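[1] Requesting a structural model of the entry that follows:
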Amino acid sequence: MSYIKTLTLTFLLTLAFFAHAQPSELAPELAVFKPYLGTWQADFKVADNKPKIQDVGIWERALNGQAIHTKHSINKGEYGGESMIFWDREQQSLVFYYFTTAGFYTKGTMKVLSPTQFVAYETVTGSKEGITKVKSISDYKDGEFIVSTSYLKKGEWTKPEKRIYTRSDKQVIFK
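    All right, here's what the predicted structure looks like:
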């Protein structure tokens, strides 16, 4: 019996060591994203006769805190994407790439507006819908974050779409 107790104690001490040995800090340039870490969902506003749309996303610390990895899926995998956000020392800017299940991708930059708010500017490559640029503003407030997004589609900016994300225990699903 003491052998099992010793193994259990050794296992618990090893877990404690690794928990402290792997810091959960972010690079200072990524501090704005700290409240965004975790899993979120937004239920889009749609007309009564339209099917419901739900976006589930997760924001994670990546690459020893030198990047943020996000992934999301809409309606359990009908559409989704993944991104990596990082500080580009050469550009002295937050930079990100976003890859989608629809076959297009974006490259963008972000500007921090406040300790909980940022704006993202994206250039779109390969959109079948004629979207060439995206601008979004995200603001973390009172335990949720609000995203307002406009698209440059066929030469015209769309009216901003607003989505409110709340904490979730749902999973990001890709088909």
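[2] From now on I want contacts and neighbour counts done on CA atoms only, so please keep to that.
    Noted.
[3] For residue 166, list the residues it contacts.
    Counting by C-alpha atoms under 8 Å, 6 or more residues apart in numbering, residue 166 makes contact with 40, 41, 42, 143, 144, 145.
[4] So for the residue nearest the centre of the chain, what's the nearest residue that isn't a sequence neighbour?
    In the chain, the residue lying closest to the centroid (C-alpha atoms, centre = their mean) is residue 70, at 3.5 Å. Among residues not flanking residue 70 along the chain, residue 59 sits closest, at 4.5 Å (C-alpha to C-alpha, 6 or more residues apart in numbering).
[5] quick one more, to check against the first:
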Amino acid sequence: KLTGEGKVRTGSLLAGAVLLALGACLHAPGSPENAAPVVAEVPAAGPMAEAFGPLARLAGTRWRGEPGEADKAHGQPADFSEWYWDLGGSVLVNRHVIADGSYGGVTYIQKNGKTGALDFVYITSAGFRTSGSFMLNEDGTWSSEEDLEGLPHIDKVRSTGRINEDGTMSSVSEFHGADGWTPGHTFVYTRTDEPLPELVPTGVPE
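    Here you go, the predicted model:
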């Protein structure tokens, strides 16, 4: 069972996985006043961009995620994330680093040629990874369940979230381990032009 610092550290490590699913329901208007700050030199979308649906609009944006008040009280850091195309626009990439620079991860999203689903793999600087797929719900929310390999206390992550009227994105996660499903963390993401912190990995969490 995760409590205290261990739970907070795990939440930091899984922040990128949560944001990945969170981005899946991006439906923010594209008007200038709502335009996201653009990451410099982002490759243009390729002919497969349509397959990514609203996710395609994340390319070239950067976000800052703030944890909920309870998590902040336990030292949960903020999370910075940016999105871009790779492999000729056939893969959407998310890179994130937490505010203190001690941990980061990269997510690769690609349409499954057999099932048509948007599958992903999330690879981390701490030596673990997650993989799964997600769905967009008609009410504008998203849901995702991921398999996790490489951490001793958690084997799955389940997340739900939505786009809020003010343009922020909010998420709630749950972790699965020996005690079944337990509450994870909440994050609220806002668009930013702050650069990602320098990543200096501290290793695999205890």
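[6] before we move on, back to that, the residue nearest to the centre of the first structure -> the second structure?
    The pairwise alignment with the second structure assigns residue 70 of the first structure to residue 94, based on TM-score structural alignment.
[7] ditto for residue 15 of the first structure
    Aligned partner of residue 15 of the first structure by TM-score structural alignment: none.
[8] where along the second structure do the helices fall?
    Assigned by DSSP state H, the second structure shows helices spanning 4-13, 15-23, 69-73.
[9] Same list (these) but as CSV, adding distance to residue 196 of the second structure.
    CSV is the format used below for the helices of the second structure (distance: least, C-alpha to C-alpha, whole Å):
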stretch, distance to residue 196 of the second structure
helix 4-13, 15
helix 15-23, 13
helix 69-73, 20
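[10] ok, how many other residues are close to residue 59 of the first structure?
    21 (other C-alpha atoms under 10 Å).
[11] So it is in contact with residue 71, correct?
    Yes: between residue 59 of the first structure and residue 71 a contact is recorded at 6.9 Å, counting by C-alpha atoms under 8 Å.
[12] list residues touching both of these two?
    Counting by C-alpha under 8 Å, 6+ apart, nothing touches both residue 59 of the first structure and residue 71.
[13] quick revisit: list the contacts of the match of residue 70 of the first structure.
    20, 81, 82, 83, 84, 106, 107, 108.
[14] The first one touches residue 106, doesn't it?
    Same thing as residue 20 of the second structure. No: contact criterion C-alpha under 8 Å: residue 20 of the second structure and residue 106 do not qualify, at 9.8 Å.
[15] These two - which one has more neighbours?
    For residue 20 of the second structure versus residue 106, neighbours defined as other C-alpha under 10 Å are more numerous around residue 20 (26 against 21).
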